[in-house]
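Engineer: Structural data only, the sequence is not supplied:
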């Protein structure tokens, strides 16, 4: 008997739902980035963060049929003790601000009556360039160079694709600690070292501001994913404050409404948030902040460091993971 069949039988038996009743109320936040008709075509930029349109549609059908989608505001009020929630509540979130969020994900969410939360990297939308991990990934995977020296002068082979990915990951450890102009300078230096032309914004790679406003008109929520996508736990307090504050102000100026929801980038290194960033986000005026830490959100949890769940690349896999998570078993 296959594992998939065993999992289906366990789900269909209702045993996991019974176990979930003993766990108390919890909320599952799903963390997506991109939806694509052909995810493999984006391997040199986005890597494995894109979900196929077919799978995403199937996953949202499961969410609408077997769970209860809610808004991030519903979750915030629940955490404040001001709102009760239905059983098995789910929040669907997207990070970065790719145009496929508008063209592909949003219509599917609307088809199934699911409100989404879209966290945009503000400077990337403004400049129409992808976040720095996509820029660096493109540089390393398309370069014809055979080697690269990191800032510590350690040499890295670029002979194979696996070598290039290792070098990209090493470069990400340096870039993740940078924000603003130093980050841009680091990327420019990498492109010069690797002797390739900078990645240009492919048609509709990042959303426009009109498209971001379109998400609001469709009933979704838009939040900040920083200005320039650094690891907020690895930049100084002044840089972290600027990332929190400038992205908030720019969103409010562009969208004409308060920006009170935030998502922590997790591009490289751990941790990707700290108690100091929680305090800073509260001081600046955010109501919620989501992380890449796994698990359910419970009633006693801090609204400014909320857990999320990474969805699988299969419909059945997401269903299994959600059932297990609600039952108290993190998978």
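Structural biologist: That came through fine. For clarity, every value in this text was computed on a predicted model and none was experimentally measured. Numbers count the residues shown, from 1 in each chain.
Engineer: From now on I want contacts and neighbour counts done on CA atoms only, so please keep to that.
Structural biologist: Fine.
Engineer: list the contacts for residue 265?
Structural biologist: 225-226, 229-232, 272, 291-292 (Cα atoms under 8 Å, 6 or more residues apart in numbering).
Engineer: Could you single out the nearest of these to residue 248?
Structural biologist: residue 226 (8.1 Å; Cα to Cα).
Engineer: in a helix, that's where residue 202 is, yeah?
Structural biologist: No - applying DSSP: H, G, I helix; E, B strand; the rest coil, one finds residue 202 to be coil, outside a helix.
Engineer: So which residue is smack in the middle of the protein?
Structural biologist: With the centre of the chain defined as its mean C-alpha position, the nearest residue by Cα atoms, centre = their mean is residue 95, 3.3 Å away.
Engineer: Okay, one more to line up with it:
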């Protein structure tokens, strides 16, 4: 009876010691942005307005220690991490990162890493979430029933709904005011774990159903080759890899994971003419990243990899599982509170 009590006592002491160590050790937060733009609707909540982004940079410059992702990695390895360090990252490689984010980063002299989905470079295409938003939320189609063939299964949605489609609706909303919004949510969730060919097949069916051509909106595209070379020449912005087609890696076969991970690096290095050493897992979390995935990233020669789960970074943080805090379109007061809270996780 006494032994378990003593063990429990020492366990609590050890936990308290670890908590105190986390408080007094230098910590860092890696921020995750996607778009610096004001597109509406924004069902995935990935747009941060240029005005709000500038406010964020002012707060980081005034109250924190901005460093690059490479400096973060070196700080972890050398146990020499500046206190209150903040790293800025972007996922996907949208062209507005060049148009709207880069000038502001240069204005404040704050470094950043942009993880690029290489298969969309120089292609007349949009990311899956954009195509779904355009067809399901932005267009009015005469057909009121949507049927999609997914492998051997036919899935049907009834879209006969005259209800308004609020532009403020997003996937975090507690309800779906319109049947099209529910359909968007369900198809996007379905497509995340499919293979690239299966996802493309669904998109092709959607274009046929909507009776529209596969035209992309230039303002929503991924940076092209020349833009990637230009943005990386500044020395302030690093380009990292984000797979070829943005699949949920852990749901894919070993061969496809290796192809997506190594292939994205090879494509980017061919464009940039130098080594690409950082990687970000699409979607992130336990559903998207497993031991196989991490092993393939290491084998591909990357030095550091970012996940998409919140948390702080310290000396014990795995370089191939860096947590990141997702940033929304917050005003300066909200961002200040959110960043302060992020350092407590």
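Structural biologist: Nice, thanks for sending it over. As the structure is a prediction and not an experimental result, all values here were calculated from the model.
Engineer: returning to what we had before: wouldn't the residue nearest to the centre of structure 1 be in contact with residue 33 here?
Structural biologist: Yes - judged on Cα atoms under 8 Å, residue 95 of structure 1 makes contact with residue 33 at a distance of 4.9 Å.
Engineer: Residue 108 of structure 2 maps to what in structure 1?
Structural biologist: Using TM-score structural alignment as the criterion, residue 108 of structure 2 maps onto residue 112 of structure 1.
Engineer: Kindly tell me how buried its match is, as a neighbour count.
Structural biologist: Residue 112 of structure 1 is flanked by 16 other residues according to other Cα atoms under 10 Å.
Engineer: cool, and residue 248 of structure 1?
Structural biologist: Counted with other Cα under 10 Å, residue 248 of structure 1 comes out at 25.
Engineer: Tell me the residue in structure 2 aligned with it.
Structural biologist: Using TM-score structural alignment as the criterion, residue 248 of structure 1 maps onto residue 265 of structure 2.
Engineer: Confirm that residue 167 of structure 1 sits in a strand.
Structural biologist: No - with three-state DSSP as the criterion, residue 167 of structure 1 is helix rather than part of a strand.
Engineer: And whatever residue of structure 1 lines up with residue 311 of structure 2, how close does it get to residue 73 of structure 1?
Structural biologist: Aligned counterpart of residue 311 of structure 2 in structure 1: residue 295 (TM-score structural alignment). Computed as Cα to Cα, to the nearest Å, the residue 295 of structure 1 to residue 73 of structure 1 distance reads 19 Å.
Engineer: Pick out whichever of the two has more residues nearby.
Structural biologist: The neighbour count for residue 295 of structure 1 versus residue 73, taken as other Cα under 10 Å, is higher for residue 295 (23 against 17).
Engineer: my read: that one touches residue 310, true?
Structural biologist: No - with contact defined as Cα under 8 Å, residue 295 of structure 1 does not count as touching residue 310 (9.4 Å).
Engineer: one step back: and the corresponding residue of structure 2 for the residue nearest to the centre of structure 1, helix, strand or coil?
Structural biologist: Correspondence of residue 95 of structure 1 to structure 2, assessed by TM-score structural alignment: residue 91. Recorded secondary structure, residue 91 of structure 2: strand (three-state DSSP).
Engineer: one step back: which ones are touching the match of residue 108 of structure 2?
Structural biologist: 60-61, 64.
Engineer: would you list those residues in JSON lines and tack on secondary structure and neighbour count?
Structural biologist: Below are these laid out as JSON lines (DSSP: H, G, I helix; E, B strand; the rest coil; neighbours: other Cα atoms under 10 Å):
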{"residue": "60", "secondary structure": "helix", "neighbour count": "23"}
{"residue": "61", "secondary structure": "helix", "neighbour count": "19"}
{"residue": "64", "secondary structure": "helix", "neighbour count": "17"}
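Engineer: Compile the contacts of residue 265 of structure 1 into a markdown table and extend it with columns for secondary structure, distance to residue 125 of structure 1 and neighbour count.
Structural biologist: Output for those, formatted as a markdown table (DSSP: H, G, I helix; E, B strand; the rest coil; distance: Cα to Cα, whole Å; neighbours: other Cα atoms under 10 Å):
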| residue | secondary structure | distance to residue 125 of structure 1 | neighbour count |
| --- | --- | --- | --- |
| 225 | coil | 11 | 29 |
| 226 | coil | 11 | 30 |
| 229 | coil | 12 | 28 |
| 230 | coil | 15 | 29 |
| 231 | coil | 19 | 25 |
| 232 | coil | 19 | 28 |
| 272 | coil | 22 | 20 |
| 291 | strand | 21 | 20 |
| 292 | strand | 22 | 20 |
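Engineer: Make CSV from these and add distance to residue 3 of structure 1 to it.
Structural biologist: CSV is the format used below for those (distance: Cα to Cα, whole Å):
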residue, distance to residue 3 of structure 1
225, 37
226, 40
229, 38
230, 39
231, 37
232, 39
272, 34
291, 30
292, 27
